[in-house]
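*Asks:* sequence first, then the predicted structure, then my questions.
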Amino acid sequence: MSNPVYGKQAQTSTRDDKRPAIFWVLIVGMILFLAWSPFQAALFNGQMLDFEKPLYWALIISMILLILGIVTYYKKFKLEEQRDWLAVLVLLLPLTYVLSLSSAASYYLAMNMVVVQCIYAALFIISIYLLHDRLGNKIIHNLIMTVAYVIVGFGFINWFGQWVLAGKLVGWLSQYVYHDRYISATMIDTNGLRLTSVFQYANTYAAFLMAILFAAVFCLMKSGSWYGKATHGFMLVPIVVSLFLTLSRGGLVMLPVVFVLLLLFFKPARQIIWIIHCAVAGVASISILTPITNMGLHLDKVYNGGEAAKGWGLLIGVSLVVAVVLWLVERYLSPKLENVFKGWTSRKLSNLWLPVGSVVVIGLLAFLFIGTGLRSVLPENVQVRLENINFRQHSVLERLAFYKDAAKLIKDYPVIGTGGGGWATLYERYQDYPYTSRQAHNFFMQYLVEVGIFGFVIFMSFILYIFYKYIRNYVNQNDEERDAHFLYLILALSILLHSLLDFNLSYVFMGILVFISLAGMTAAIDSKPLKRLSMRASGFRIMYSAVIGILSIVLLFVGLRFVQSANAAVYAKQVMAVSRSFEEIQSANNKDLQLRPTHPDSVIRLAALYKNVYDQTKKDEFYNAAIEVLNTGLKAEPYNKTMYNIKVDLLQMKGENEQAFSILENNISNFKWDNDWYNMLITKAYTIGNKAREQKDTAKEQKYFQAGLAAYQQVLDGVAHMKTIPPEIELTRTFEVTPGIALSAGKIEFMSGKPAEAANIFKNGLKDDLSDATNREVVRYYIAALQKQGQNDEALYNKLIQADPKEKEQIDLLKALKL
């Protein structure tokens, strides 16, 4: 694969004919790292145990690479230019996450984000110097495109039902292969089958494809060899088809935006060629989209080798034709256009005319595909997705709700934020209605939540400065110099813009691409020598190298420790699933907790183990051990619902009902849309209050009965609020007056001598299924409450008696109860 000529400015760095051996070790390391990382589920950012180990290995590898980078480029560490300072200032990004640890909502997730930021900073520092080297830039340039094309090909192997082949190809380097199948390389949701490739999430794959599409068009235009042009031209159709197969509306919306923005960087002749390449690839892709979509849908259900071969033949055949056509365009049309528009290029604002015209054309195409019958040329599932592109659509309204809720969170944690993972930990406390989303679906908003205004200003200043300096420098360069690093602008701009709509950068591989690209843009900056801040003395080189080296070594050992912990946690999980030995399970979990005392997974498993043993033996040593483990875990994870649930269960077993109630009441604001939480709280309020009533403790009775009824009123208020949610929003969680909630709240009123109020509450919890014991009990109390008022519901009464004849006696006892 051949790529553009790499600019003259890079030639001032390391000579091409002689490089130290350490340089090649660094290059090999970068190649292996970038080839490995996508197949670790694109290195999702460690919010679950399954994603931990690859993340920590990425930290270890990046620290090793940074040490190699220090050795390779030691002589270049000097603060003489603005570019050099960016290699220092990037360290502020992980430092802001370290600072946010002091207010972290989850220490575990916050530490994982410190790890992620250290990976980014290390790769940024290495890449600044590596990509300023002409040969290093060329190798990384080719490496990124090669890895990207492999990811696209891997996606189609899975789309055409060849999961076993895909699994065998990557099973040796990925832990996400199960029964010879890479997990979720295609996904099914309410929209149907969607292509995800290595990302396991269609929208992020769409963001990746959008970036790679424009990168491939650029490489096609600037490649100096026929085989380079043919390779990049060949890949355009698979990329565009893959983009459609993701069914990502965000990808389709952001695609024309990035297309037009990138168009502004070219001269008129190149703009025309850019448009032609994209148009040819687009038309060819749409022409085969329906059959390839239908083949994938069929092959997902039943694999057929012949049909898969037809799919590959169609895709490869059309891609070859497009490659030939675009090579001819490059060979014959492009030089002529350069000559024709040579005079036009010098005119003022000449590069704006085609982008403005493109906006009009794109608007017309959008109208035709969305508002007319022209969309019938597309597969049915794509048609449906296009029809639903509007501001009243579910995903748009849902994202707006996320952003509003994030704004509330930022208001409470404005300066240094909530720490990494703050949104995932706290969103239930701030959500306007019951949804489930551990991601805010906007990278910038989520970043602001995590590090506050202070960290966000540092981050935005960092990336905006790089973009500003790159664009300013780009304007003053010749074509050869511009082309040397333009790929990195394409990648960074595409991914960051799409991240306004989704959580792409929660995939560390995407973040790696962005930070390498930012470094590539930085390497292209023709920095002016610094005057006031210049530090040419060797003292800085020694100090900087020593600091970076020490930090690298420390983080290397931290990564190794975390890998040990992750291995121990996974082993403990496996042991708990198959073993009945208390000692074996305890030992496995303690091994993890010795390394990380507050690791949530092991805290929960060990506490659950002690709880179960205490339930069987009633020995206080197990009760105390469980409480101690949970208290330690909750200090670091004060919003962990599972830990609270285990603690409440333990307290109830011990008869500490008031302590259990206190936990439920104190945390109701954290889980305000959780029906189960309200059910436990109101039930506990009734249990404690009714016991106080029997003991003639009126003050205590009123305290807990009122607390229970207050919680019930919150449920009613929530149910009323749910009616104001736009109907276009598809609710994934329910919030209602459940039979359990109605039963406990109604009992409070019933035992307080208020049968009318009780009947109204019980009525809210009535269900048709009387085979369920709770449903029968609600009906029993409802009938008794009515009869206490001299009323009855004969039909419901008869249905209850028919379900269980013993209910008649129970109702009579309740009716006769003196209150």
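*Replies:* Structure's in. What do you need?
*Asks:* use CA for all of it now, contacts and neighbours both
*Replies:* Will do.
*Asks:* remind me, longest helix of the chain?
*Replies:* Counting residues, the longest helix in the chain under DSSP state H turns out to be helix 538-578.
*Asks:* could you verify my assumption that residue 610 touches residue 620?
*Replies:* No: contact criterion Cα atoms under 8 Å: residue 610 and residue 620 do not qualify, at 10.2 Å.
*Asks:* which residues do these two both contact?
*Replies:* Shared contacts of residue 610 and residue 620 (Cα atoms under 8 Å, 6 or more residues apart in numbering): none.
*Asks:* okay, how far is it across stretch 91-111, tip to tip?
*Replies:* 16 Å (Cα to Cα, to the nearest Å).
*Asks:* ah, wrong one, I meant stretch 430-444
*Replies:* OK, stretch 430-444 end separation, Cα to Cα: 18 Å.
*Asks:* can you give the distance from that stretch to the centre of its chain?
*Replies:* Averaging C-alpha positions (Cα atoms, centre = their mean, to the nearest Å) puts stretch 430-444 11 Å from its chain's average.
*Asks:* got the contact list for it?
*Replies:* With Cα under 8 Å, 6+ apart as the test, stretch 430-444 has contacts from 399, 401-403, 405-406, 408-409, 423-425, 427-428, 446, 499-506, 670, 673-674, 722, 725, 731-735.
*Asks:* mind redoing it with 6 Å?
*Replies:* Contacts to stretch 430-444, defined as Cα atoms under 6 Å, 6 or more residues apart in numbering, come from residues 402, 405, 424, 446, 499, 500, 501, 502, 503, 673, 733.
*Asks:* putting a second one here so we can go through both:
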Amino acid sequence: MNEGPEQSGLFPYTDEKEMDHIMIKQAINQKLTVGTITLLLFLLSGPWFHGFLLESEQMAAVLVISIGFILFLIKQRLQGSAELYLLAAFFVLYAISLTYGDDHHEALTGLLRAVMLIPLLLFVQSAEQQVMNRIWTVWTWVVGFSVPIAIISNRFVDGRLAGYIDYANSYAVVLLVGLIMAIAMSVVQPSFIPWMQIPIFLCAAGIYMTQSRTVLVLMLTVVPVLWFILRRDMAVLWLHSCISNVLGIGAAAAYSWTPLLCIPAAILFGLVLRFPLNRITISSRSIKLVLVCAIPVLAVVLIWMGPGMAERWSTFTSRTGEGATRLVYYRDAWSLVLDSPIWGCGAGAWSNLQYAYRSSDYFTAYVHSGPLQVMMEVGIIGFMLLAAACIWPIVRGLLAARSLESTEAKLYVIRALAGGVLLLHSLVDFSLSFPYILGLFFILVAVPATSQRADSATTSKHRHLIFKSTAILVAAGTFVLSTMLLVSDRLQQSAAQAYSEARKADAVQLLDRSADYAIWPDRIYDRKARMYLLEYDATHDRRYLEVAQQDNDRALAIYPNHIGYEKLRSDIYWRLGNKDKAVQLLSELVDQNHFMDQWHEDLKQKQAQMK
């Protein structure tokens, strides 16, 4: 008579195959809704399109989600939840920031990024758990195989694997979530356990090749946490996953020396994949302790094998290292937060205001801290709303897990672990500034409606009609705005292409058309002004200078405090012969914005010419 899992510490791979087959068949036969199809498109496309960080890709994602949301609202009855109301309040706050933020364009894109979260949350809450499990299974394979595809495509930045997200740290945290969810899907579908080791192996290798120190530390932290989740009846699953993890790191470390060295690790992984680990009994407390201690130690040893990773760790604590640099970012960003602590300065404020607050010579588009980024944009109130919206679904999922059967409870806990990993990583990086990763977080931690507790919020027919009508109007407005911004951005890209091909008249026409769709087209006017200024410098035709001045005035009318636009105005004044005004404006800019060395040299040269 075979021992049960509680007696032997095994997780049976074969005893439940028939039940798994029935579950898979039911999931496949389950009718996909508009919401689940939209979720699938969002999850599968994000890793290949820069995490939707670029404006055109972000607007395309928002456009698709808004269409799916409108169709979803027509057929589905909405269920309220605390996190939904918190996200709605966060969206309203971003809408208010349009009135006080200087960078209206960035505030608008931030608004659309915030409103995108509400449909994603509702899609997950209305989805069947079995369908979501199938979506997660497909997603883990796609994320895993993105690693060899990225290697073959040479998607490296400064020697670090960045994938198609084009930022190594964010790609690494997505891979870590993929690794964790591969284990979660192994819990749900026992017959898939051997095959799910493949994405685990690939994700571990990819994480190492990104050379992300924070994600590597998080990965080593996740290992013992998973042990405590799986130790009672799924110890072999944990062991198998750890072996795949270590072999993946070993293969990547070998690849960092020479690609041929990773072949033995891959062969060893194939042998382990075929080895029937389900026949192993892990019952001795000493063996368990050795495994829990030895596997992380072995992983650390492998991490130090690669020359690139060892070099990154060796420079972390230096005064000029990345750690010290980020502390400077945080200190300067906190100074900005203290100047407007309640409401913030609006989305995009950091890009322009950092020059006045920075204490050393640097530029960074993002402050590398999610909480600081949010507080700079929408203040402490916005941060508290978003933090509550992030933490509450994790808490509710963990509470719901207490009343569920063992397998489903483990799934909820592991999903909460994956969400916690994203939150922890966002403390020291700007990963949640990627719309894809922010959306991924809420998809991970959302509690499906079929699993929510009976005391979930309900609404009357009258209130439900008002709520749904408002949601449809917001979705329609989102569709219109995202379409306009997408068209505007695509026209700007076409204009850049035309200008590079010396089709300057076409470039100007394309920029004019782009401005018609941009809502706040200050950047387009600035681009035109700089084009005309270059033409003036080449031809000395004063008509170009006059048109450049007109476009510069238009840009400053929309964004009066943009130092780049003001510097361009100073340059135009100088060429127009108004040298006193040009020098006065440039002197004010140099005094207000620190460490602008090139501007300081420009000022000294112009002052010398006036003497």
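*Replies:* Sure, I can see it. Remember, it's a predicted structure, so these values are computed and weren't measured experimentally.
*Asks:* TM-score for these two?
*Replies:* Scored against TM-score structural alignment, normalised by the length of the second structure, the superposed chains reach a TM-score of 0.86; 590 aligned residues with a Cα RMSD of 3.5 Å.
*Asks:* so residue 610 and residue 620 of the first structure - more neighbours on which side?
*Replies:* residue 610 (22 against 11; other Cα atoms under 10 Å).
*Asks:* would you map the strands across the second structure?
*Replies:* Per DSSP state E, the second structure carries strands over the ranges 156-157, 160-161.
*Asks:* tell me the average deviation of the first one from the first structure after fitting.
*Replies:* In the superposition with the first structure, the average deviation recorded for strand 156-157 of the second structure is 1.4 Å (mean Cα distance after the TM-score superposition for the first structure).
*Asks:* what's the matching range in the first structure for that strand?
*Replies:* On the first structure, the counterpart of strand 156-157 of the second structure by TM-score structural alignment is residues 186-187.
*Asks:* which residues are contacting the matching stretch?
*Replies:* 193, 194, 195, 196.
*Asks:* distance between that stretch and the chain's centre?
*Replies:* Computed by Cα atoms, centre = their mean, the chain-centroid distance of stretch 186-187 of the first structure equals 16 Å.
*Asks:* repeat that for stretch 329-338 of the second structure.
*Replies:* Distance of stretch 329-338 of the second structure from its chain centroid, counting by Cα atoms, centre = their mean, is 22 Å.
*Asks:* before we move on, what about stretch 218-227 of the second structure?
*Replies:* In terms of Cα atoms, centre = their mean, the centre of stretch 218-227 of the second structure is found 22 Å from the chain centre.
*Asks:* average offset between that stretch and the first structure?
*Replies:* Compared with the first structure, stretch 218-227 of the second structure is 3.5 Å away on average (mean Cα distance after the TM-score superposition for the first structure).
*Asks:* and the closest residue to residue 703 of the first structure other than its chain neighbours, how many neighbours does it have?
*Replies:* Closest residue to residue 703 of the first structure apart from its sequence neighbours, by Cα to Cα, 6 or more residues apart in numbering: residue 689 at 7.5 Å. The burial count assigned to residue 689 of the first structure is 26, neighbours taken as other Cα under 10 Å.
*Asks:* check the gap between residue 689 of the first structure and residue 442 of the first structure for me.
*Replies:* Taken as Cα to Cα, the span from residue 689 of the first structure to residue 442 of the first structure is 46 Å.
*Asks:* what's the most distant pair in the contacts of stretch 430-444 of the first structure?
*Replies:* By the measure Cα to Cα, 499 and 673 form the most distant pair in those, at 28.0 Å.
*Asks:* returning to what we had before: show me the contacts of stretch 430-444 of the first structure that map onto helices.
*Replies:* Of the contacts of stretch 430-444 of the first structure, the ones assigned to helices by DSSP H are 402, 405, 424, 446.
*Asks:* as JSON lines, these with distance to residue 115 of the first structure and neighbour count would be great.
*Replies:* Converted to JSON lines, these look like this (distance: Cα to Cα, whole Å; neighbours: other Cα atoms under 10 Å):
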{"residue": "402", "distance to residue 115 of the first structure": "26", "neighbour count": "25"}
{"residue": "405", "distance to residue 115 of the first structure": "27", "neighbour count": "21"}
{"residue": "424", "distance to residue 115 of the first structure": "17", "neighbour count": "18"}
{"residue": "446", "distance to residue 115 of the first structure": "17", "neighbour count": "26"}
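*Asks:* residue 41 of the second structure pairs with which position in the first structure?
*Replies:* Aligned partner of residue 41 of the second structure by TM-score structural alignment: residue 32.
*Asks:* which ones are touching its match?
*Replies:* Residue 32 of the first structure neighbours (Cα under 6 Å, 6+ apart): none.
*Asks:* picking that back up, nearest to residue 159 of the first structure, of the contacts of stretch 186-187 of the first structure?
*Replies:* residue 195 (6.9 Å).
*Asks:* and residue 499 and residue 673 of the first structure? which has more neighbours close in?
*Replies:* Set side by side, residue 499 of the first structure and residue 673 show more neighbours around residue 673, with 26 against 23, by other Cα under 10 Å.
*Asks:* residue 761 of the first structure versus that one, what's the distance?
*Replies:* Computed as Cα to Cα, the residue 673 of the first structure to residue 761 of the first structure distance reads 19 Å.
*Asks:* hmm, residue 515 of the second structure is touching residue 521, no?
*Replies:* Yes: using Cα atoms under 6 Å, residue 515 of the second structure is in contact with residue 521, at 5.2 Å.
*Asks:* number of nearby residues for residue 214 of the second structure?
*Replies:* Residue 214 of the second structure: 15 neighbours (other Cα under 10 Å).
*Asks:* how about it, what's its partner in the first structure?
*Replies:* That one, residue 214 of the second structure, aligns with residue 250 by TM-score structural alignment.
*Asks:* repeat for residue 468 of the second structure
*Replies:* Aligned counterpart of residue 468 of the second structure in the first structure: residue 545 (TM-score structural alignment).
*Asks:* again, but for residue 97 of the second structure
*Replies:* Looks like residue 97 of the second structure aligns to residue 100 there (TM-score structural alignment).
*Asks:* just give the closest residue to its match, not the sequence neighbours.
*Replies:* In space, residue 100 of the first structure is closest to residue 419, 4.7 Å off (Cα to Cα, 6+ apart).
*Asks:* list the contacts for the one you found?
*Replies:* 100, 101, 104, 110, 450, 451.
*Asks:* alignment lookup: it to the second structure.
*Replies:* Using TM-score structural alignment, residue 419 of the first structure lines up with residue 346 in the second structure.
*Asks:* can you give me the distance of that match to residue 200 of the second structure?
*Replies:* 40 Å.
*Asks:* who's in contact with the match of residue 97 of the second structure?
*Replies:* Here residue 100 of the first structure is in contact with 416, 419, 451 (criterion: Cα under 6 Å, 6+ apart).
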